[in-house]
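J.: 3D, please:
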Amino acid sequence: MTALTDAATARVYKAHAKPAWRRFLLTREAAIIALLILVVVVALASVRNFDSPLTVTYLLRDIAPILLIALPMTLIIITEEIDLSVASIVGLSSVMTGLLTQSGVPFPLAALAAIAVGTVAGAFNGFLITVVGLPSLAVTIGTLALFRGIAVGLLGTTAITEFPEEWTDLAKANIPGTPIPVIMIPFVILAIIFAVLLHFTPFGRSLYAIGLSKEAAGFSGIDVGRTKFQLFVLSGAVSGFAGVYFTLLYSNARGDNAMGMELQVIAAVLLGGVSIFGGRGALHGVIAGVLLIGTLGSALRLASVSSDIINVITGLLLIVSVISSSLLAWLQVRRAAAIGKKKGRSAESADPA
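T.: Below you'll find the predicted structure:
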């Protein structure tokens, strides 16, 4: 444990001792961005209608919920935790939006109530993990089924499809003069907030410290439990907002909305360079990872590739990402150990006594 911690510390110090251009260009995040650019160039050259403004619009609309949820998920995984209940919170908030709207509640109040429900669901996860002390994987697997069951139980097998037209039109609208959906405006605002929070504040640095060693972070004065609780609350709130958008986009409130989305979110976060073992990752890499998966899927669909093959390719990308991350970490530990042995031999040869 001590050797691994020392190696991780040496890696962090050495990384920040490098020139700025190396820290930004020779990284996994830069590799994902380069791969995204390559996929876009290849798709433009070989896939018909990929450069259509309509394609860009539908691509961004489809991945907008994943982009939103990936923001807090990045922070959670950096602390070596995980939240598998996000998609079921999307479904639960969608059902709450539909039921409240159907009962005559003004849509803005219904949307706020749905986001509040998502926030409470995230707080429930955080309570079980940080106060009760249960592992996040077990807790969120359980609440995934719990929240999904509540959503399906409230609405049954029916669907609510009547929503105010001005709100559904807004969810499907584009920024005037561009093919970019309006939903990208709140996403960009949230992305800036989360990026500043993660990369430019003491709170963000505490997340990396917790991911590297929660014991050391606790001894250094970081309230590990409160920090993780706040992250799960944020995850629930953003998932609730994504549920409201999902409902308006498809004009459909159902208990099984967003089924399986949690796997797409986690795949994009890991592909974007965040370590599943915590302590490493950057938000721009995650955004590039989501765009890469979305762009690749859109290009393959336009090329008449079946959804099964697309899922296989996405799964392979995720496996390669995790394996490469583990392999690089193992190589860094071995290299640090070899350097330590070499320095030890040099010290012995310099001092024969």
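J.: only C-alpha atoms for contact and neighbour calcs from this point on.
T.: Noted.
J.: residue 347: which element?
T.: Remark: residue 347 resides in helix 307-350, with elements defined by DSSP states H and E.
J.: so what does that helix touch, helix or strand wise?
T.: When contacts are defined as 3 or more C-alpha pairs under 8 Å, 6 or more residues apart in numbering; DSSP states H and E, helix 307-350 sits against helix 2-17, helix 261-271, helix 283-302.
J.: and the angle from the longest one to helix 307-350?
T.: Angle between the axes of helix 283-302 and helix 307-350 is 150 degrees (criterion: axes from the mean of the first three to the mean of the last three C-alpha atoms, to 10 degrees).
J.: go through helix 283-302 and flag the buried ones.
T.: By 16 or more other C-alpha atoms under 10 Å, the buried positions in helix 283-302 come out as 283-300, 302.
J.: and for the first one?
T.: Within helix 2-17, the residues scored as buried using 16+ other C-alpha under 10 Å are 7, 8, 11.
J.: quick one: contacts for the first one?
T.: Meaning residue 7. By C-alpha atoms under 8 Å, 6 or more residues apart in numbering, residue 7 lies in contact with 332, 333, 336, 337.
J.: skip the chain neighbours and tell me the closest residue to the second one.
T.: Think residue 333. In space, not counting the residues next to it along the chain, residue 333 is nearest to residue 7; the distance is 5.7 Å by C-alpha to C-alpha, 6 or more residues apart in numbering.
J.: please provide the structure for the following sequence as well, for comparison with the first:
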Amino acid sequence: MELRTIQAKKDFNYKTFFLQWEWLLILIFILVNILNANLSPYYMNVDNLRDATMGFLDKAFIVLPMVLVMILGEIDISVASTVALSSVIMADLYSHGVPMGLAILISLLVGTVCGLINGFLIVKFKELSSVIITLATMIIYRGIAYMLLEDQAKGQFPDWFSFFGWEYVGGIPFILIVFIVFAVVFGLLLHKTTFGRRIYAMGNNMTASRFSGIQVDKIKIIVFALTGLMAAVTAIFLTSRMGSTRPNVATGYELDVIAMVVLGGISTAGGKGRMIGAIIAVFLVGMLSYGLGLVNVPAQVLLIIIGLLLIFAVVIPKLKIKKLRKV
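T.: Sure, this is the predicted structure:
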């Protein structure tokens, strides 16, 4: 009788390893830095590069849970409105005498509740797509923010609150340290836990996952709650950096976040992608924006460049699949 050997792991292949999307992102990131260094003599200043992270890392907190959402095959376009509502409620509570520490905690709770509502509606009304549901909640959350403050701004926070957005710990921006911690946590959650493996399984085949015993509804609600929570974290850092808030803060953040996630190699169909790709994309887009801003390149040009990169990110994997099918 012939013996058959089944390999539990594939042999390491250098060609496959270095053809991964993340390596191409690193190459683009290097090219962006070379371009920026040639455009402006001030770009390669270490202090400037360090401080530049303060300008784009606030929205990066939402990128982390959005990776989970999109691997599920879903999307959340209400995140910017959740940021606005969390920020406005925090400022409004403080202006009415609530201690700032408690106002921050309530802001985090508000963001989480917004995410829970999204998740509950998505699992309750399965016939509706997450785009439609989060579009509705996007309008509702932003509307509530306008009801609370109308078109006014609120600020005058305690001096210590500016620490979140502007201060350093050991010469490193506090916001960068916090982002690294959250990035490690979300990376481990996605790639090293049963919860993460179930997210991938659901993104590849939701029906099969349901019949295999995975609690798909519960996982969806948790993922959307995490997204709401991280939107509230963004609200805290953004409000701290601005020193005040208005109902229209974070407008357009949802598009920036989704662009970073897609550029990071996360499949829009679900089931594919890695956290590291999205993290690289955050710094790629952030540094590109910072470098072009130094030479006063119009924001419209930056949008065109990011749009071209997104097309590139979507087309290249499909070309690879077609090539493999021909072989």
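J.: so how far is the helix holding residue 347 of the first structure from its chain's centroid?
T.: Its chain's C-alpha centre and that of helix 307-350 of the first structure lie 23 Å apart, by C-alpha atoms, centre = their mean, to the nearest Å.
J.: what's the mean deviation for stretch 59-74 of the first structure versus the second structure?
T.: Superposing on the second structure and averaging over aligned pairs (mean C-alpha distance after the TM-score superposition for the first structure), stretch 59-74 of the first structure comes out at 1.0 Å.
J.: the second structure: matching residues for that stretch?
T.: Stretch 59-74 of the first structure corresponds to residues 52-67 of the second structure when matched by TM-score structural alignment.
J.: what residue in the first structure is paired with residue 177 of the second structure?
T.: The alignment partner of residue 177 of the second structure in the first structure, by TM-score structural alignment, is residue 185.
J.: next SSE downstream of whichever strand or helix holds that match?
T.: When elements are assigned from DSSP H and E, residue 185 of the first structure belongs to helix 184-199. Following helix 184-199 of the first structure in sequence order, the next helix or strand is helix 202-212 (DSSP H and E).
J.: if we can go back for a sec, the match of residue 177 of the second structure: how many residues sit nearby?
T.: The number of residues packed near residue 185 of the first structure is 12, by other C-alpha atoms under 10 Å.
J.: again, but for residue 222 of the first structure
T.: 18.
J.: what does the one 10 residues further on give?
T.: Applying the criterion other C-alpha under 10 Å, we find 30 residues in the vicinity of residue 232 of the first structure.
J.: just say helix, strand or coil for it.
T.: When classified by DSSP: H, G, I helix; E, B strand; the rest coil, residue 232 of the first structure comes out as helix.
J.: got it, and residue 178 of the first structure?
T.: Strictly by three-state DSSP, residue 178 of the first structure counts as coil.
J.: and residue 162 of the second structure, what pairs with it in the first structure?
T.: For residue 162 of the second structure, the residue aligned by TM-score structural alignment is residue 168.
J.: so that match touches residue 246, yeah?
T.: No - assessed by C-alpha atoms under 8 Å, residue 168 of the first structure is found out of contact with residue 246, at 10.1 Å.
J.: center of the first structure, which residue is that?
T.: residue 70 (2.3 Å; C-alpha atoms, centre = their mean).
J.: that one sits in which helix or strand?
T.: helix 53-78.
J.: output the contacting helices and strands for that helix.
T.: Using 3+ C-alpha pairs under 8 Å, 6+ apart, the elements in contact with helix 53-78 of the first structure are helix 184-199, helix 202-212, helix 224-250, helix 261-271, helix 283-302.
J.: could you redo the last one with a cut-off of 10 Å?
T.: With contacts defined as 3 or more C-alpha pairs under 10 Å, 6 or more residues apart in numbering; DSSP states H and E, helix 53-78 of the first structure has these neighbours: helix 86-102, helix 165-172, helix 184-199, helix 202-212, helix 224-250, helix 261-271, helix 283-302.
J.: so how far is the fifth one from its chain's centroid?
T.: On the basis of C-alpha atoms, centre = their mean, the separation between the geometric centre of helix 224-250 of the first structure and that of its chain is 11 Å.
J.: same question, the first one
T.: Averaged C-alpha coordinates place helix 86-102 of the first structure at 21 Å from its chain's average position (C-alpha atoms, centre = their mean).
J.: returning to that earlier point: what residues are up against the match of residue 177 of the second structure?
T.: 175, 191 (C-alpha atoms under 10 Å, 6 or more residues apart in numbering).
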